[in-house]
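Engineer: Sequence unavailable; structure follows:
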């Protein structure tokens, strides 16, 4: 079976209405696969996987770019290459790219490196391009069509370092084979053939798995109902990933006073949270503190003028829990407007809320921290200290030329880091960027290091309608540190991207972090949910990790909070779009177990 080749189609899409699928999304490279050369199945929900990076202007602002006519090819070293026409964001000709094509390389068709513009000398706009590696001559053959409708080609030994490229010469016209693909909006380009292992990895990474079977011990020896309830099932998914799930065992037929063998049944327990769990609540955060769960969020119902908190003994109990107001814009003179994105964090034995607020105008929005008094009740407004503004290590304000917001916490190996979104407004609006710094564990509103830039909204999915990356939140595993970020305008185009670093990396080194080319979660990921984003993570009593996020139940509908289990894919990376039906197949919810009472 390994010798079987799969076809991988690269394509772009026709743009739709801006709230549905704008040019910044449509003009990116998409992928589909075929096993028989006839039927093609889209990957990544028919969304782009490769976006052109924005270019930087002289004033530091970004100029969004898109791509058209991508051409996928296999490279001599076993990697993959993509050549494409770089365009302006709306697909119109890019003057900076005149006489050039855009080049990318990839080891796996998932993560791409933008090599940059490959100059073809002519000085005219390139209209179409293709590239192939010729094994006989051991050279790459690059062909292109210019705006005068003439075709040219040149050859080179290394397409990434084209210093020995031959002089361009006229060549015969080339056309790409048209094919009936049957994918919505598809503008097909070319197909390459890859091995089964490469194709399966793509399929596993770019489609949502489903629950296909369970694994349980053949027999367990337990002597009490408590021990029995600790026996869990391992759910197996179509991509080979797993998830450990609790079971409600029916022990009515077991006589614990009589040793012997028993066969019992059980039901896999799945907490189900119908979307939404809270109306008009955005940027939600759930945290556990001293055995109790708490929920806070931005209050869209009152125009972001207050922050309330819910309290319950379980995550599910928060859904119906009453809210208690703990902060509003009448309590403090320095926080009169825009109470945004509260987050609960336990640090050094104290509970804190990180939030953004303004003394009056949008340009005054800044990150603040308030601490719960010793022995205080999180639901009592009077038990919280006055919020203080986050400052640099010298005591100066974090930002004097723009706004800061969405500050979050990351603890690793005894060190405390904060990440936040910062938008420089003076002298130019540069959009919202993601920063990181080390903070003081005893006073987490004080930085111990200089801010370090981690990410800009350079991809089309993050600068869709506005240049914004915001809402960072950390999710750590034994091997990796993941930070999800939200990008684009806070409407139906909002989506979630991913930054990742090795668990042993220097987190203040930008080179330690890898940014995904495409969003993890967008409007096409889960039916009926639009503009998902600004999520946080919490672990329940069973060790299950939940994503707490906001989305809209319809285009133009209000932001509402939701809950969904975080699954981990074949690389151990978070998967945020696994629905309840995909997570647990109802036909596999009943399980059986042989029990030995000693």
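Structural biologist: Here it is on my side, so go on. The shown structure was predicted, so the numbers you read here are calculated from the model rather than taken from an experiment. Numbering: from 1, shown residues only.

Engineer: Could you use CA atoms for every contact and neighbour count after this?
Structural biologist: Noted.

Engineer: burial count for the nearest residue to residue 424 once chain neighbours are set aside?
Structural biologist: Leaving aside its sequence neighbours, residue 424 sits nearest to residue 402 (C-alpha to C-alpha, 6 or more residues apart in numbering; 4.2 Å). Counted with other C-alpha atoms under 10 Å, the neighbours of residue 402 add up to 22.

Engineer: Check it against this one:
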């Protein structure tokens, strides 16, 4: 009887011209770190004209850039020296390079901002900027000068450019007393407008100090500001607490007023966005930047982190990347830093692959107010899912068979719905053939309604995803109730 029902459903689907399930176009798989030590702290990454570009702290007098057509390829891409520093008091300790394609007096050019100082670390750090000769991020570059940002040309680091309303602003970190920790100073965030890419309009004004307890572990620090924008909202993300502790983390301000130069225009989020994950073996994840996938549909973060809580603020830090998501209220959700063992699908559209990855919910047929969701990595169907991202999945080509589908969590990148002892769970892709098979399902015509869908296990083809007492599992299906329990619809 079950075979007859399946054949009937299949024939109905063919008659109705049911479309094949959409398959995504993620890039080559990647595992962290994307770039290993030693030149891999304070990373910047961007995607431009078919290639990824990467730069990071070198602790030397050289600025290095890597280029690769894939994110995974950056790990072995050669380091090219694009500039060797020889300016007075700026011959060593290059930190936190940040590249920006801006309109300047010489047309559209890349501007490479960095912190540098004398060979004795680290009180001599100041901001400097280079200009490319054309629009190639690899240069060549010429030195445009130092940016005087504080009174008496005081200490300043970690600068980047934020553009709001067509105006370029320079955001950076310095001490609120222009002194240092030893004088009771708080390392804080400052901003100034740029009259051109190498000239501040004025000394910086303060927009954030480390006031929350989570910003003051080890030392009171706000540093590494980097802008993140979406739907006409501007978030200024930053690193908080001392980088030598495992509690270095990421916080954010939102521009809620009209004047970016006014401290009152910024609202600080009370909780960090991104922090250590002892379970995943990731410590001190911060000092970051953001980049778009090649097709422009995904936002990614690149950040540095350590493998143990005892490693500090030196050359043990490695660069890591993962996809980020957005909450229903329009705020960024950076998720949890993934384990180095987790296999991530590369950014959507790499190497010219067509189409964006489909992000959808999975609706129950017989309990239509309920959707598939994960909760503490268990799976079930629920109504009014909160947080909403727990019920959203990237529908990608099957990990074991490209004609099937797999479901990757939006807010836990690299984690997929997979069956384990017939129970459906959200688990990280460990790269094994068994995992790929367990996380792959064939989308077929709905067992209870041909206009809907059912999901047949790839490696247990007599079993289908179904809900039982709201929990999800894979089971053989024979009764009308079971057919209804095993019928779903992919929806936005």
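Structural biologist: Thanks, I have the structure now. Please read all numbers here as calculations on a predicted model, not as lab measurements.

Engineer: rewinding a little: any idea what the residue nearest to residue 424 of the first structure aligns with in the second structure?
Structural biologist: Alignment note (TM-score structural alignment): residue 402 of the first structure maps to residue 154 of the second structure.

Engineer: Tell me the spacing between its match and residue 221 of the second structure.
Structural biologist: 17 Å (C-alpha to C-alpha, to the nearest Å).

Engineer: At which residues are the strands of the stretch 151-300 of the first structure located?
Structural biologist: Applying DSSP state E, counting those that start in this stretch to the stretch 151-300 of the first structure gives strands spanning 151-156, 169-170, 186-195, 211-215, 220-221, 233-237, 242-245, 247-249, 260-268, 281-289, 292-299.

Engineer: now those as a markdown table including distance to residue 478 of the first structure and mean neighbour count?
Structural biologist: Conversion of the strands of the stretch 151-300 of the first structure to a markdown table gives the following (distance: least, C-alpha to C-alpha, whole Å; neighbours: other C-alpha atoms under 10 Å):
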| stretch | distance to residue 478 of the first structure | mean neighbour count |
| --- | --- | --- |
| strand 151-156 | 44 | 21 |
| strand 169-170 | 55 | 12 |
| strand 186-195 | 31 | 19 |
| strand 211-215 | 24 | 17 |
| strand 220-221 | 29 | 15 |
| strand 233-237 | 20 | 20 |
| strand 242-245 | 16 | 17 |
| strand 247-249 | 26 | 20 |
| strand 260-268 | 27 | 16 |
| strand 281-289 | 20 | 24 |
| strand 292-299 | 24 | 23 |
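
Engineer: Out of those strands, flag the one nearest residue 564 of the first structure.
Structural biologist: Closest of the strands of the stretch 151-300 of the first structure to residue 564 of the first structure is strand 281-289, at 12.5 Å (criterion: C-alpha to C-alpha).

Engineer: ok and the closest one relative to strand 292-299, angle-wise?
Structural biologist: Our comparison of strand 281-289 of the first structure with strand 292-299, counting by axes from the mean of the first three to the mean of the last three C-alpha atoms, to 10 degrees, yields an angle of 160 degrees.

Engineer: Run through who's touching strand 281-289 of the first structure.
Structural biologist: Counting by C-alpha atoms under 8 Å, 6 or more residues apart in numbering, the neighbours of strand 281-289 of the first structure from elsewhere in the structure are 293-301, 315, 340-346, 351, 471, 533-538, 548-551, 559-561.

Engineer: at 6 Å what do you get?
Structural biologist: Identification of contacts with strand 281-289 of the first structure by C-alpha atoms under 6 Å, 6 or more residues apart in numbering yields 293-300, 341, 343, 534, 536, 549-550, 559-561.

Engineer: For residue 116 of the second structure, see how far away residue 59 of the second structure is.
Structural biologist: From residue 59 of the second structure across to residue 116 of the second structure, the span is 9 Å (C-alpha to C-alpha).

Engineer: Kindly report the same for residue 465 of the second structure.
Structural biologist: Residue 465 of the second structure sits 57 Å away from residue 116 of the second structure, taking C-alpha to C-alpha as the criterion.

Engineer: With that, I have no additional questions.
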